[in-house]
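Trainee: Attaching a predicted model along with its sequence, questions to come.
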Amino acid sequence: MKKVFFSLFTLLIIISSCKPEIKPTKKPKLVVGIVIDQMRYDYLTKFMNRYGDNGFKRLLNGGFSLKNAHYNYIPTYTAVGHTSIYTGATPFSHGIISNNWYDKFLKETIYCVDDKNYKTIGNDDNYGQKSPYRLNTTTVADQLQLAQNKRGKTIGIAIKDRSAILPVGHTASGAYWYQGSKANQWISSSFYMDNLPEWVTTFNKNSKADAYLSKPWKTLYDIKTYTNSRADNNDFEKPFNGNTNPVFPKDIPNIKSKNGNYSIISSIPAGNSFTADFAKAAIIGENLGKSETNTDFLAVSFSSTDYIGHRYGVAAVETEDTYLRLDKDLANFFSFLDKEVGKDNYTLFLTADHAAVHVPSYLQSLKIPAHYIRTRKMRSYIDSLTLKHFNSDKLIENISNYQIFLDKKELEKLKLDKNIIAEKIVDEIVNYPEIYKAVSAKTLQTTNFTSGILNALQNGYNQKLSGDVMLIPLPATLGSGRKGTSHGSGYSYDTHVPIIFYGNGIQKGSSSKKYNITDIAPTISTLLDIEFPNGTTGKVIEEVLKN
């Protein structure tokens, strides 16, 4: 018996000594988050044969792509998307419920990052009176700062203020956005700093925008090769002021003054190039990715894709040309990262803050169901309902973002129960032609929807901030004019976006499994071995990570 025991014991020692040593992956020196505003997933596949090898294809071939990634809440707007990417949470907890929303306490419509407690850094205008104070939770950038006791740097960059501010959260080293019009400056807020760093001042003095706006926007290639898009001249796109038709070439120097002066750069592909230029300047100016002991974080959002998408739509030559040019900008940026930070020293993810629907009038021309809804007309309809059932047409305080806010003072004066009013509106409003579903706040608070579009609605509902009745329009329904497009729904054309991870610690491959946008933050947190953002509801995408 002793011999048997000794033999087994010896064998266990031998087996344990043969185990391969698992070496932890070295943490990246820099994490780069790239958000492309309004990028649909199918822009990857639709334009694939026209992309070069070193932009989107480099990420797809060398990184890990999620083919079935979606937003899991309503509404799919810019501020909400950027916040959810970096918090791993939905409006249910992070509190950014739209770009603008009706504040039922202030009784006015507010903008997500406005904050008069701070001043503009860069000039004397009020364009920089911003902060992330309405964001209730931390971001992955905040958690990195906490983990490293603020020894690393976190920087947010975008033409749009909300897209620069919300990703890097409350503890950022800096957030910068572009003020066009007559200013032509990258600016910040006194929330972050007292003065612009020297590298920002130098960049502004160089006035790269002038070079970009000194030439017309022509297609990158022969316009006849843009076969992925509809005809250039059509009735579904909005021309610039000063132009009769939305056609190429676009004489930017001569129409600049009629289209916001320097602000026009946001509505042409050069806005993306301009943003990439500023991001490179930030990496050099802040020495990002140079520390031997700490990880830095750079959040870059390309906003021009959204402005262009809104104006021209999903199937436009302008949209195709914008993505072909962006592909070149990305290739150049990745090459810059290789040189300045080192190929093995950075981790990158690329995604979008939402997608977009085809122009509804274009869909109608193809006999595909699509609709336009008029809020004022719907308001009159709802007022007629409350007048009919409760003898008052003054019960509605506000309708916005497909939410109905009841006037609590009026209800109290008339001694009416808000839940009874809300449920009656829910029962009746679904008879309105463009409305598909309606749910009361009470139902969202007491019922758990585990899947489908009502689950998305519930994830986007915030008990403290949202309205008393939530509406869901029919698919392909917009409230704007018949030219151009928008987003905001929980349908797949708005929710399906690319998510690609690349670089240090990332596997090569792809997956068609369903993942949510809220899974990015916990995955990056796991890579960095830091605590998740404090409102996270997403999960770690294990197949993306090495080891």
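Mentor: Ah, there it is. Bear in mind that the values here come from a model prediction, so they are computed numbers and not experimental data.

Trainee: all contacts plus neighbour counts: C-alpha atoms, from now on.
Mentor: Fine.

Trainee: any idea how far residue 316 is from residue 494?
Mentor: According to CA to CA, to the nearest Å, residue 316 and residue 494 sit 17 Å apart.

Trainee: Let me see the contact set for the residue nearest the centre of the chain.
Mentor: Nearest residue to the geometric centre of the chain (CA atoms, centre = their mean): residue 353, 2.2 Å. By CA atoms under 8 Å, 6 or more residues apart in numbering, the contact list for residue 353 reads 35-39, 76-78, 80-82, 85, 497.

Trainee: structure B:
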Amino acid sequence: MRFLLSTATQLLLSCAFLAANAHAAPSEEAPKLVLVLVVDGLPAEQVQRYRSQFGKGGLRRLMEGGASFSNAHQAHGVTVTAVGHAAILSGAYPYQHGVIGNNWIDPVTKTSVYCTQDTAHTYIGETTRPMDGTSPARLRVDTLGDQLRYATGNRAKVVAVSGKDRGAILLAGKTGTAYMYMDETGNFASSDFYMKAHPEWVRSFQAAKPQDRYYGKTWRPLLPDAAYANDARDELFPATPASPNRFPFAFYSESGSIDADYYNRLKPSPFLDELTLDFARAAIDGENLGNNPAGVTDVLGVSLSGHDYVNHKYGPESKMSHDHLQRLDRMLANFFSYLDKKVGADKVLVVLTADHGFPNTPEFVKESGGNAGRVDPAKLVTALNAALAAKYGNDKLVIAESAPNFHLDYAALDKLGLSRIEVEETAANFLRTQEGVAEVFTRHYFETGAAATTRMQLLMRRAWNRELSGDLVVVTKPFWIFGSSSSGTSHGSSYAYDTNVPLVLSGRKWIKPGLYGQYAETVDIAPTLAHLLRLRPPAGAEGRVLNEALAGAPRAQ
């Protein structure tokens, strides 16, 4: 496992590896388009579990015609959407890239901030709410796309689209252009950080209102009933008149007309991803991606958000998640067929990965005999403050939380003359006794720089940013999740079900097909693409070139 060995041992092993495995020389012919596909919330095990049911032209095409890494990870300890997307094309861990969560606590104001929030900018032609994502200002490093634009005098085009603002913005980097789904209108729009007005192709796409075509439609299982025999029972998902939580799902609005209620109902469904891919096609046509007149490589990032919404609501064990992935597979097959005709099958390099995996719902785990549950962060703070008050006489020494980060009130500690280190340890020891809590890391632990001796320690160190993260970082037990709801599931831990994600590279001129068991990380994507495109890696990149998967790579002696 990387970075757990001593520096001297790592150096010796690195020298031996490099001697036997010099990087494969990049092809003289660069790809015309690099397509980076991120399936939000897709665990690697789902791809393997359902692969026999995939069609020929989608996920199966990538896995059989490309290099597929089965042991690939989002290798940081807070596995959520923003953190994972920031890692993919920056090659950096959160301690450097500065995106430590979807939300976190501002160290000065002690209020919650959003990962791509920037009040200096607004959406173009759309309502902008206080916590909406409008720019990459909080991303502290550059990306592969930024390096490509620097190297080509900004002639290369970098475009990203997603059902979530953070999915698009963090793939687009500092100099690309991001488009995101608008919950209130169902449009895809950008912000005035990127441009003053949308180009004509965006206005044409919006005018056609493709998002309205699903009104009154239903989502039914794609495959015969027998195909879902091993999925979780429907009874695990409580049904209400408003939310039946089982097939078929109808898409409508309580008002009886197309409105924001309807557009939000599209999110936990295959239709959001279909719209995202439709917009990606429009971007390829409108921006001439892959056929750049300047003759340079373009980058298109497509983050497909629907699977994450479905998994949150029903869990990866559900029939809904199973069917969503099958439908997504068929959508990708159509998209790849379009790319073959528009750009050329031998001119596109494809990367497929995910921003994080997913645990099963606690109810499913418990029904299977496991230990699982939910930890309510607000209740945890209340209990912790009561315990600290009993010892120190102040009833609110923990001033804010954005799980897994908990923040102490430094002013109160100083007023009482208390040692921050002592209070951290007292708090950590109390939290370790609470149901569902596996471990607690303190600011003092991270700042002392003690060597990581376990994988959890390593991943949590990577996730902790000295300026932004909390004084206490809580890790739940396996299959325990943070949350106050009574259904569904979430992610964010350092356990394998949250870190293990697909990583597939495809493009026969540049990639050597095969199933690879070597350990890999999503931070390896940016250095690998930089190598193939003959670019300088992004400044914060710490990954390696996935040399074993490159066409022409020499064999180890």
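Mentor: Now that the structure is in, tell me what you want to look at. These numbers come from a predicted model, not from an experiment.

Trainee: quick one on the thing from earlier: kindly reformat the contacts of residue 353 of structure 1 as JSON lines and extend each row with secondary structure.
Mentor: Listed next are the contacts of residue 353 of structure 1 as JSON lines, based on DSSP: H, G, I helix; E, B strand; the rest coil:
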{"residue": "35", "secondary structure": "strand"}
{"residue": "36", "secondary structure": "strand"}
{"residue": "37", "secondary structure": "coil"}
{"residue": "38", "secondary structure": "coil"}
{"residue": "39", "secondary structure": "coil"}
{"residue": "76", "secondary structure": "coil"}
{"residue": "77", "secondary structure": "coil"}
{"residue": "78", "secondary structure": "helix"}
{"residue": "80", "secondary structure": "helix"}
{"residue": "81", "secondary structure": "helix"}
{"residue": "82", "secondary structure": "helix"}
{"residue": "85", "secondary structure": "helix"}
{"residue": "497", "secondary structure": "strand"}
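
Trainee: Of these, which count as buried by neighbour count?
Mentor: 35-39, 76-78, 80-82, 85, 497 (16 or more other CA atoms under 10 Å).

Trainee: Is it correct that residue 34 of structure 1 falls within a helix?
Mentor: No - with three-state DSSP as the criterion, residue 34 of structure 1 is strand rather than part of a helix.

Trainee: Give me the aligned partner of the residue nearest to the centre of structure 1 over in structure 2.
Mentor: Matched by TM-score structural alignment, residue 353 of structure 1 corresponds to residue 355 in structure 2.

Trainee: Chain neighbours aside, what residue packs nearest to its match?
Mentor: Nearest residue to residue 355 of structure 2, sequence neighbours excluded (CA to CA, 6 or more residues apart in numbering): residue 84, at 4.2 Å.

Trainee: isn't there a helix covering residue 470 of structure 1?
Mentor: No - using three-state DSSP, the secondary structure at residue 470 of structure 1 is strand, not a helix.

Trainee: end-to-end on stretch 92-112 of structure 2?
Mentor: 24 Å.

Trainee: Which stretch of structure 1 lines up against it?
Mentor: Using TM-score structural alignment, the match for stretch 92-112 of structure 2 in structure 1 runs over residues 89-109.

Trainee: And the contacts of that stretch?
Mentor: So stretch 89-109 of structure 1 is contacted by 72-73, 75, 77-80, 83-84, 87, 110-112, 134-137, 398, 400-401, 405, 458-463, 465-466, 518, 535-538 (CA under 8 Å, 6+ apart).

Trainee: what's around residue 370 of structure 1, how many residues?
Mentor: Around residue 370 of structure 1 there are 21 other residues, counting by other CA atoms under 10 Å.

Trainee: Please name the residues that touch the counterpart of it in structure 2.
Mentor: Using TM-score structural alignment, the partner of residue 370 of structure 1 in structure 2 is residue 372. Residue 372 of structure 2 sits next to 362-363, 365-366, 436, 478-480 when contact means CA under 8 Å, 6+ apart.
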